[in-house]
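Undergrad: structure here, sequence nowhere to be found:
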């Protein structure tokens, strides 16, 4: 285990929310400036509705006050990132809204988002709890991966996978809580808490009860699946739309998810994306079979092997993008990761797991 990663920058952040943000912004100034520019360009290019930066922000600006009401410390951290990086706050807020913007009104952009999450309650031989996923997005995001090691003024220390300028996309904390997420596309989107804010609220929990409250509290800006676990082997799978949620518990030792709703009660709220649903269904079939057939042999090594699966290549668990997608914008696995909750350690690749080695980073 190491405090560093050979390919992904690890940021050491501590203090009040504004200090966390300013440290993040200062350490990643050039990457944040470049990322915010490239991402905005992509968002405007891919939008099915004509938009400029001004009209996009006018549409999205009401989300700021809503998130300040529910998570003022996290919006303060975003403002700190903006100051530290010398980037307008509006662009930092848009960076932190990437998944939510897709849900809100630019629906066809969702073809580019697909992740596969999984968790094992008890690893054979060690009794450790494992929570992980592949993180699949357009390849333009690849250049901006970061790991955040956060020591807030209040609450548990956190180790987060994220992107330059983004407050969090998944991770674990010193209380033994771990989180993986999947993008889900729903119709009841609107004003609500951002994905990135929910991630941080989960990992601010000192126990499972505190952690699982964050995803289920409406309203949310968009849909997602939150796979939450603790180091005692308890796992909770939470599917959300903007206003509804459904909880599922593993029937055996493992559970997994892709990018379509499984709960019958939420199906009428799902927005099915024609170019994305096939990949999600195929990845779920491969995932479900692997978890079932591997059974009591599901350990860290076997989960890392799962992240290299090429069933339905190139739209597979280890995603490589389609030839029909433009170069630079192909949806591919940016990182594969497994959180070992009992060790407070993140095992993660930079890029596809079939081409890159895992490295361990500890809290």
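TA: Structure received. Just so you know, these numbers come straight off a predicted model, no measurement behind them. Residues are numbered from 1 along each chain as shown.
Undergrad: all contacts plus neighbour counts: C-alpha atoms, from now on.
TA: Noted.
Undergrad: which residues touch residue 207?
TA: Under the criterion of CA atoms under 8 Å, 6 or more residues apart in numbering, the contact list for residue 207 reads 175-177, 230.
Undergrad: ok, structure two:
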């Protein structure tokens, strides 16, 4: 049985980084506070008080500032607008890295209990009915985050406009820009994780969306040092798509086959598998078939694929609740997990469609880079 769930609100931001941040903080204040309350409860359960966590976040700031000073200015603005501590906004943007680098052994155990899942796909022109690029993902994470997500439409003065879905207070998660670049990300884990300090993954995604050129977006994803592993899927409206499997210190490419590229939460590159140990399948065993389920459904209609075909593939419920489209269920660490959002994008049109908790709710909201507001439609 399906139900209607509140769509993610659309927030339009203008001005310089700090001004955008203040506007963002004011307009998303309730959701920012809800997000912080959720993570605060989690941290308290791990025996960490707010002061200690804020101190960890402060230590992280110089690295972010050296990478992109505007990100720090934007986060300061968000904190001011939402009436929260600056360090709390840093934590939202670096939630994984701040905790894990503070105490590696304990942190690694924590993330294996709560992996950030996802199944992503890119459809290139040779596979689609109208010759366009279609890019999307199911974001699997804590089911409570269906109440904290927002969509940002960022009118930039120094680069292409950006449309991004993100947890309130964050700078980016997945999205597209006015230059035709789109990005999604999937959880990966390896034996190299959290042995070095790197740039937070959410900020890498925002940096890619800030770019006019695919080469510069690719460079920021491929070569920037990271703390943990991650899979990054990059596409461009002109017909380009690539998957970048990232270890903290090295990246590996996976290319589309027949115009179709699908990735879940295990390493695919033969070169990567020859050089590192895949640690993620223990906590996300359903990844072993999720990518194959989606790929097979898409391959059956290669050359005729539309956004509705990708939508149908992402709704796959074989082996539910351990399925491509995950209803709220307890994960192996005893935490409530779900497909928080299904995101579908057409970069050439600046179009994004999102359904919160799609296993329960089949209503999508359409967001665009154009001036009109969000529009809700039934799948």
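TA: Cool, the structure landed. Please read all numbers here as calculations on a predicted model, not as lab measurements.
Undergrad: just the strands in the stretch 1-150 of the second structure please.
TA: Assigned strands in the stretch 1-150 of the second structure, in chain order: 10-13, 119-123, 134-142, 149-154 (criterion: DSSP state E, counting those that start in this stretch).
Undergrad: for the shortest one, packing partners?
TA: Pointing back at strand 10-13 of the second structure there. For strand 10-13 of the second structure, the elements it packs on are helix 17-27, strand 149-154, judged by 3 or more CA pairs under 8 Å, 6 or more residues apart in numbering; DSSP states H and E.
Undergrad: ok, average deviation of that strand from the first structure?
TA: When the first structure is superposed, strand 10-13 of the second structure averages 0.4 Å from its matched positions, counting by mean CA distance after the TM-score superposition for the first structure.
Undergrad: identify the residues contacting that strand?
TA: Contacts of strand 10-13 of the second structure from elsewhere in the structure, counted by CA under 8 Å, 6+ apart, are 20-21, 23-24, 27-28, 150-155, 367, 373-374.
Undergrad: show me just the buried residues among these.
TA: Members of the contacts of strand 10-13 of the second structure that pass the buried threshold by neighbour count (16 or more other CA atoms under 10 Å) are listed as 20-21, 23-24, 27-28, 150-155, 367, 374.
Undergrad: export those as JSON lines, with columns for distance to residue 219 of the second structure.
TA: As requested, those are exported to JSON lines (distance: CA to CA, whole Å):
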{"residue": "20", "distance to residue 219 of the second structure": "26"}
{"residue": "21", "distance to residue 219 of the second structure": "26"}
{"residue": "23", "distance to residue 219 of the second structure": "30"}
{"residue": "24", "distance to residue 219 of the second structure": "28"}
{"residue": "27", "distance to residue 219 of the second structure": "33"}
{"residue": "28", "distance to residue 219 of the second structure": "31"}
{"residue": "150", "distance to residue 219 of the second structure": "27"}
{"residue": "151", "distance to residue 219 of the second structure": "25"}
{"residue": "152", "distance to residue 219 of the second structure": "24"}
{"residue": "153", "distance to residue 219 of the second structure": "24"}
{"residue": "154", "distance to residue 219 of the second structure": "22"}
{"residue": "155", "distance to residue 219 of the second structure": "23"}
{"residue": "367", "distance to residue 219 of the second structure": "28"}
{"residue": "374", "distance to residue 219 of the second structure": "32"}
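Undergrad: how big's the offset between the longest strand that the second structure contains and the first structure?
TA: Looking across the second structure with DSSP state E, the single longest strand is strand 336-346. Here strand 336-346 of the second structure is compared with the first structure after superposition; its mean distance to the aligned residues, by mean CA distance after the TM-score superposition for the first structure, is 0.8 Å.
Undergrad: what's the first helix or strand after that strand?
TA: For strand 336-346 of the second structure, the following helix or strand on the C-terminal side (DSSP states H and E) is strand 351-356.
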